[in-house]
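Enquirer: give me a model of this one.
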Amino acid sequence: MALIQQSSPHTRQARPTSRVMLWVILAALPGLLAQTLFFGWGNLVNTLWCVAVALAAEAALLHLRRKPVLFFLRDNTAAVTGLLLGLALPPLAPWWVSAIAVISAIIMAKQLYGGLGSNPFNPAMVGYALVLISFPVAMTTNWAAPAGLFNGAPGLLDTLAVIFSGQQTAVDAFTMATPLDVYKHEISAQLATEVLKHPSFGDFVARGWEWVNLAFLAGGLLLLWLRIISWHIPVSFLAGLTFMSLAFGTNEDVYTPLSLHLLAGATMLGAFFIATDPVSAATSHQGKLIYGAGIGVLLYIIRTWGSYPDAVAFAVLLMNFSVPFIDHYTPPRTYGHKKPRRGIASKSTG
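Expert: Predicted structure coming up:
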């Protein structure tokens, strides 16, 4: 058996989970800032609310399980779950929708499986998918219009009133469909040049959405630079989405263009902050490439031929199902071993 000879030390001090999660939170702040600038206070209010509910739900379940509450809350994983849901949910979603999503994520997708490290599915995406299926109207009619368009995004007091007091009559003055939703439903009856005249697209790709995605991309690159995440999942995720768009959707009069797939919706948030969840994702480098590419392919399929204009949650959860299979057939090589020589080279040295 061929072994690689390497001098000590073989181990390095790992970052604690709390610090890793803190970096994830900090890296997501540019995206949250962009959302607030272009779509008003909704996502910021939702994020603070979701984080508070996540910490409360986690503390309650830990207490019921007779676990040290403060010890586990300090790992910041519950805060990250709340953060991701606050970023992903519609900015003007009612408070109870956000609360159901967060509580479901913490209780059903995390604590009932044994807590951190035992959950087979991404908790935030479980909560998001649950409320999307259960409350489709609330999840599709509460997207804020970009600032400066029509009445623009609501102010802080109006946002609080809409979210927490249920003043849904005021929502119509501030909301509109997302660019992916507009393109998906209008391209069947119009040409691309006509659809792109819709106010939600603006002068670049999708008014406000491109800057939000670029902000999440910047945060994701920071995580890559810090080696909090590896490049395999985000690169294969975006590559899978790009391949499908170039293979099937080059006709913009029929299919959503690649620019919208990449810079509208939750693409960059999903690629760098959601799909890279270390617990529910594949483990080996080869497995991560397959896992990320599968999410990208499924995302395009559901966006194009499914019922939902954006489908990061469903794509991630479907690939979570396949992780045990992927890990079984792509095990990482044991440290110290290398591939045996085969063919003529092995015979000449034998």
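Enquirer: C-alpha from now on. contacts and neighbour counts both.
Expert: Will do.
Enquirer: who's in contact with residue 285?
Expert: By C-alpha atoms under 8 Å, 6 or more residues apart in numbering, residue 285 lies in contact with 232, 332.
Enquirer: contact partners for the most centrally placed residue in the chain?
Expert: Most central in the chain under C-alpha atoms, centre = their mean is residue 270, positioned 2.8 Å from the mean C-alpha point. Residue 270 makes contact with residue 312, according to C-alpha under 8 Å, 6+ apart.
Enquirer: now the second one, please; I'll put the structures next to each other:
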Amino acid sequence: MFKMTSSPHAHSGKLTARIMLWVIFAMMPALLVQIYYFGFGVLIQSTLAISVALLAEFIVLKLRGKKPLAYLSDFSITLTALILAMAIPPYAPYWIILIGTLCAVLLGKQVYGGLGQNLFNPAMIGYVILLISFPLQMTTWLPPIHLLQEPPTFPDALSLIFSGVTTDGFTLSQLTQSIDGIAQATPLDSAKIFYAHHNALTDFYELIKMPIFMANGTDFAQGWWQVNLAFLLGGLFLILKRTIHWQIPVAMLVTFFCLATLTALMGNLHLSVMSQMFSGAMMFGAFFIATDPVTTSITPRGKLVFGALVGLFVYLIRYQGNFPDGVAFAILLSNICVPLIDHYTRPRVAGYRLEGRK
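Expert: Below is the predicted model:
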């Protein structure tokens, strides 16, 4: 049977594969920056994730009686795997990325019937399962490698991921012993721990003096804001290419910025607003995860509401919740609200009232 719709009919020319390739291309600057600051582990994790994702999707499609090559050629699962790989610590054990990728493919995508039918962002499904199940491995981030006395080489990265030690027998914790500073999961996690134990105004000014945290006289957060800046530039490129819509990232960032600024004006202690904007997965989530066309609102007004909702959830989780970042949880919670958002933001049909009567 044919699906009958009213004219006029026009094809935008934006095929799924082309869109996915543009998004992957826009992520390359951030990937290179991550490799530069955090080492070859990012590249190894990305290769593992993409390989496992392609194999898992191929097997599932075969079992479902589909033609695997026709579905794999849209590069959607490649993008999902790359997003997940760039979200986890670069030197997490190999089984972390294997479990996360399988959860993303099976529980986040194929269990619903494949691309276009999934309710939640597949990469964030895999990430949240990992974060809840393996919090230690998922919060063990190495500082920028140039701060280490012995930066891990490519063989060291392979050895760390698959055996837990470098070729010289050093573990991740031993590699960071030379860092003279606070070494927690991320600057956001360090800030949350700091403010949980320091409430005096003098402590606030002490923190301001050392931009986020210092290590050997160097900004410990170095690498994080550069990665976020690379994601920002890649996202702006996608908007200019009209691959993604501007409403979601703008609404998300503006909502969070306004709430964080209001909180700062009220005297509540936390990282500065700009530090918040360029820490964690803020730009990554705003331009590359929240804009997933399948799991977000389809109406222009709905996209603004969806983006604002994500920004609100990120703010609540960062300032009031137990998790330091919260972007993944915010996006999944907002995915739940998409049908309701679309219902109340659908455009009015010409000649009909909102009730559907003439």
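Enquirer: could I get the TM-score for this pair?
Expert: The TM-score (TM-score structural alignment, normalised by the length of the first structure) is 0.89; 330 aligned residues with a C-alpha RMSD of 2.2 Å.
Enquirer: circling back to that earlier point, quick check: the residue nearest to the centre of the first structure vs residue 68 of the first structure, distance?
Expert: Taking C-alpha to C-alpha, to the nearest Å as the measure, residue 270 of the first structure falls 32 Å from residue 68 of the first structure.
Enquirer: alignment lookup: the residue nearest to the centre of the first structure to the second structure.
Expert: In the second structure, the residue matched to residue 270 of the first structure (TM-score structural alignment) is residue 285.
Enquirer: SS state for that match?
Expert: Assigned state for residue 285 of the second structure: helix (three-state reduction, DSSP: H, G, I helix; E, B strand; the rest coil).
Enquirer: which helices and strands sit right next to the helix or strand where residue 95 of the second structure lies?
Expert: Remark: residue 95 of the second structure resides in helix 94-102, with elements defined by DSSP states H and E. Packing partners of helix 94-102 of the second structure (3 or more C-alpha pairs under 8 Å, 6 or more residues apart in numbering; DSSP states H and E): helix 41-63, helix 76-87, helix 122-133.
Enquirer: ranking these by burial, who's on top?
Expert: helix 76-87 (a mean of 24; mean count of other C-alpha atoms under 10 Å).
Enquirer: elements contacting that helix?
Expert: Other elements packing on helix 76-87 of the second structure under the criterion 3+ C-alpha pairs under 8 Å, 6+ apart are helix 16-38, helix 41-63, helix 94-102, helix 122-133.
Enquirer: out of the ones you listed, which gets nearest to residue 173 of the second structure?
Expert: Across these, residue 173 of the second structure has its closest neighbour in helix 16-38 (14.9 Å, C-alpha to C-alpha).
Enquirer: residues contacting that closest one, please?
Expert: Here helix 16-38 of the second structure makes contact (C-alpha under 8 Å, 6+ apart) with 41-43, 73-76, 79, 86, 90, 142-146, 223, 226-228, 230-231, 234-235, 237-238, 243, 288.
Enquirer: swap in stretch 66-85 of the first structure?
Expert: With C-alpha under 8 Å, 6+ apart as the contact definition, stretch 66-85 of the first structure has outside contacts at 17-19, 21-22, 24-25, 47-48, 50-55, 58-59, 62-63, 98, 101-102, 105-106, 116, 123-125, 127-128, 273-274.
Enquirer: what's the spacing between the nearest residue to residue 290 of the second structure once chain neighbours are set aside and residue 308 of the second structure?
Expert: Leaving out its chain neighbours, the residue that sits closest to residue 290 of the second structure by C-alpha to C-alpha, 6 or more residues apart in numbering is residue 331, at 6.1 Å. Distance of residue 331 of the second structure to residue 308 of the second structure, given as C-alpha to C-alpha: 11 Å.
Enquirer: between the two, point out the one with more neighbours.
Expert: The neighbour count for residue 331 of the second structure versus residue 308, taken as other C-alpha atoms under 10 Å, is higher for residue 331 (27 against 23).
Enquirer: let me see the contact set for that one.
Expert: Applying C-alpha under 8 Å, 6+ apart to residue 331 of the second structure gives the contacts 121, 124, 289-290, 310.
Enquirer: ditto for residue 94 of the second structure
Expert: So residue 94 of the second structure contacts 45, 161-162 (C-alpha under 8 Å, 6+ apart).
Enquirer: what number of residues lie near the nearest residue to residue 122 of the second structure once chain neighbours are set aside?
Expert: Using C-alpha to C-alpha, 6+ apart and skipping residues adjacent in sequence, the residue nearest residue 122 of the second structure is residue 108, 4.0 Å away. A count of nearby residues for residue 108 of the second structure, using other C-alpha under 10 Å, gives 24.
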